[in-house]
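I'll drop the sequence and a predicted model, then ask my questions.
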Amino acid sequence: MIPGRPGRPGRPSQGVRGASRILAAALLAAGLTVAAGPGTTATASAPATGLLGGRATTGNCAAPTLQTLDRLPGPGSFAVVKALGSPGISAGSSGHVPVYWTGAKVHRVPLPPGYPAGEVAAINRHGLMVGTLRNPSTNAAKAFSFRIGNAKVRLLPGGIAAHDVNDAGVIAGVRSGNTGVLWKHNTVLRNLTVDTAAGEYGGSFTAVGINNAGTVIGGGTRYIEGEWVGVGLVWKAGTRGHARTLLPQAAPNEGYSSVATDISRTGRVVGHRLFTWGSPVYWNRPYTQPPTDVTGLPGLGPEAYFTAISPNGRLTVGYAPNRWADPGEERGAAQAWTGGAMIKLPRLDPLGTAEAHAAADDGRIGGYATGVPGPEEPEEPESAYPVIWRCVGGV
């Protein structure tokens, strides 16, 4: 089984943090405003639900709050927050192009010729953003870095995806040939490796996260008990050394995938185990034991995923998709975990869904939430808005 997440029947798959994430939905047009600041552009305003202009739903921390951000206008303007920088700065994608936000205002990342699509995947505390550019017509992809105020992005040598960056400016991603790589100062710092002498690995693997200590996480495939299964990988800090495979590598007589999605400063790795559906888990150093399972949200089915952990490790986030909900039933929800019971984050609409994809030390959570069609536009698909949650679980 290949690492990842099964798609909702009859709908495009909505993937977790990684190279295969392609998020899709159409824009439900709702008025235009003009965004000020760097990269000024016209923006589509938030849905008409009292959540306009980035206004939070409540004014204190008695309960989680939900803030909507602006989107780029036009068809296909699905938007999601994938990265959280210093207070007031976030980034991700809108309309399938990389963007960042100052407050609630959206700004385009300048795109080079030939790459009209992409997303920002991460930001460090010094404002360095990294992500991936794509050409849907040719399936070509490029890894890039960018700082607010720069006139253009910087393409990373040989890179086809950039997934994370630590505060030292070391970027983790994938190079041509589909193997993990680290860059610094626009130079390849380390080509990541797996120990093929210790077992048979697939020809491709990715680096998806790096912490300030330099520990890198990723994933690949390995031939175990007669089946190719997905495995989480961890590389120690430094310039050499093969990956360690996260345990367990396979259940008795049946393969499944272990997926690592993010890592904290202390080395806690979060992700999920995937067989028929995903189950949220975490691994602690020194990664010699199987992961610890975390109970998902009640009433939303067994399927759930961890996508991100705050650098200090206090806040872990993800989603429970509830993919088989019948019409009128409660659908998927974004979730947060601080060590106790799983917390369900507010939605934009009771019949909408939501996913969380980023967590910051100050308690912010980034992701998206959907609105659903009203009676005046019954044929319109659901519309996804970039959101930030605050005041979750006392963090």
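That came through fine.

for the rest of this, base every contact and every neighbour count on C-alpha atoms.
Will do.

quick one: contacts for residue 179?
Taking C-alpha atoms under 8 Å, 6 or more residues apart in numbering, we find residue 179 in contact with 191, 192, 193, 203, 204, 205, 206, 207.

now restrict the residues you listed to buried residues only.
Neighbour-count burial (16 or more other C-alpha atoms under 10 Å) applied to the contacts of residue 179 gives 192, 205, 206, 207.

show me these that map onto strands.
205, 206, 207 (DSSP state E).

any chance of these in a markdown table, plus distance to residue 258?
Formatted as a markdown table, those follow (distance: C-alpha to C-alpha, whole Å):
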| residue | distance to residue 258 |
| --- | --- |
| 205 | 13 |
| 206 | 14 |
| 207 | 14 |
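
what about the strands in the stretch 251-395 of the chain?
257-263, 269-274, 278-283, 292-293, 305-309, 316-320, 333-337, 343-344, 354-359, 365-371, 383-390 (DSSP state E, counting those that start in this stretch).

so which of those gets nearest residue 110?
strand 383-390 (19.7 Å; C-alpha to C-alpha).

residues near residue 278, how many?
Counted with other C-alpha atoms under 10 Å, the neighbours of residue 278 add up to 23.

give me the distance between it and residue 391.
According to C-alpha to C-alpha, to the nearest Å, residue 278 stands 27 Å off from residue 391.

and the comparison structure, right after this:
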Amino acid sequence: MNGRRARQAHGTRRGITAALTALAALAVAVPAGAAQAAQAAGKPCVPSIKKLRTLTPTGGGSVTGLGPRGLSVGRAGGKPVYWRGDRIRQVPLPAGYTGGTVAAVNRHGLMAGTFTAPGRPPAAFSYRAGAPAATLLPGGGTVRDLNASGRIVGERLEDGRVVGVEWQGRTLRRELAVPAHVRLRAIGGINDAGQIVGDGYGWNEEYAGDYFAALTWSAGATSVAAELPPVYPGDTYSTYEPREIDERGRIVGVFTYSRAMESSGLLWTPPYAEHPRHLAPAGGRTAGELVDLSPTTGVAVGTAADSPITGPWPPETAPPVQAQYWPGDGPVLLLPRLAEGGVSGAHAVDDRDRVGGSAADASGRVHPVIWTCASRQAYAPPA
């Protein structure tokens, strides 16, 4: 697959992720480490799907990060926002920018995200609740994640090439180096040890073709990306997108077989000597992804969907996309919808058994939502 098709396929999958959203009916209790951790901390665990406020009567938005003391972050009405419990606040927009999103928040309440505007390059920022203005990060670009020490990662476009970047405070700490035969596509996440994950594509001399590469960087300022093992060596039709890395170095991401537009979650485990483990979408669906991983409990979340090529057919008969939950072992499960037949997607998870995302109500209106005590709501669909 050539580089141009690689970028097109990558954009399509990222678009699918952005379109996902909601959740249904009754749940079956499932034991999980996250629930046990919450109970051990002496905090009550009450299963619910909490709808958060939006900026407009028509709704819209999603939770993309979960922080301390009831703080959550994301996007609503096309604007970067955060919530304190039920209260919503907009991150102040700098002159010339009209929208954006808060991509992540760390355990100290530091937020990071991206401002956007038509005809302007994206601007990376950091922010603390209540501050009169956000801090613009040098060099601009799109923010993907940050860690407990305030290191922020993302990428920018420079002369038609994607460049990975890491900021520390108000300064650019480093540009993320890749091997000479690899071009970067996107950055995924960073853990508290400073390990970073992302993905790219390169030229394989042995197979005389482009291939997609899953990448990881160590915390060292001069480190060059190492390639993670693929599922099928030499396969030029499969893509790998690491999305998050936890404190033990476990990495989750998305595997896509482009010829059939089928996808699934992946799990790489240190020391990354073995091929990654497939995590098939919940309920026998033919497309799905895992996009976030809790820091220490091993729980991963994402969205289950279906391939428009392999089924069901016709595509409009496929069930709506639905948030999925992997407890760290066994099969991937589903989270209940907000309304029967309403779409949903999960985009963030924390160690307190909470999952953030978006979900549609009975009228089809999409809401930012948080599943509390998510492990006790996750269920295996009927066979």
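That came in fine, so what should we check first? Computed from a predicted structure; not experimentally measured.

related to what we said a few turns ago, export the strands of the stretch 251-395 of structure 1 as TSV, with columns for distance to residue 12 of structure 1.
Converted to TSV, those look like this (distance: least, C-alpha to C-alpha, whole Å):
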stretch	distance to residue 12 of structure 1
strand 257-263	20
strand 269-274	18
strand 278-283	17
strand 292-293	28
strand 305-309	17
strand 316-320	16
strand 333-337	17
strand 343-344	24
strand 354-359	15
strand 365-371	15
strand 383-390	14
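
and the ones you listed: which comes nearest residue 70 of structure 1?
Going by C-alpha to C-alpha, the one of these nearest residue 70 of structure 1 is strand 383-390, 7.2 Å.

for the most centrally placed residue in structure 2, give me its contacts.
Nearest residue to the geometric centre of structure 2 (C-alpha atoms, centre = their mean): residue 291, 3.6 Å. Taking C-alpha under 8 Å, 6+ apart, we find residue 291 of structure 2 in contact with 243, 244, 252, 253, 254, 300, 301, 302, 347, 348.

quick one, what contacts the counterpart of the third one in structure 1?
In structure 1, the position corresponding to residue 252 of structure 2 is occupied by residue 270, as judged by TM-score structural alignment. Neighbour list for residue 270 of structure 1: 260-263, 280-283, 306-309, 316 [criterion: C-alpha under 8 Å, 6+ apart].

name the nearest residue to residue 270 of structure 1, sequence neighbours excluded.
Leaving out its chain neighbours, the residue that sits closest to residue 270 of structure 1 by C-alpha to C-alpha, 6 or more residues apart in numbering is residue 282, at 4.3 Å.

and residue 114 of structure 1, by the same measure?
Spatial nearest neighbour of residue 114 of structure 1, excluding adjacent residues (C-alpha to C-alpha, 6+ apart): residue 135 at 6.5 Å.

now do the contacts for the one you found.
114, 115, 116, 117, 141.

what's the span of stretch 87-95 of structure 2, first residue to last?
Across its full length, stretch 87-95 of structure 2 reaches 25 Å between end residues, using C-alpha to C-alpha.

cool, and stretch 122-132 of structure 1?
From its first residue to its last, stretch 122-132 of structure 1 covers 10 Å (C-alpha to C-alpha).

contact partners of that stretch?
Counting by C-alpha under 8 Å, 6+ apart, residues outside stretch 122-132 of structure 1 touching it are 82-86, 90-91, 98, 118-121, 141-148, 160-167, 169, 171.

residue 388 of structure 1 is in contact with residue 64, isn't it?
No. Applying C-alpha atoms under 8 Å as the test, residue 388 of structure 1 and residue 64 come out as separate, 10.3 Å apart.
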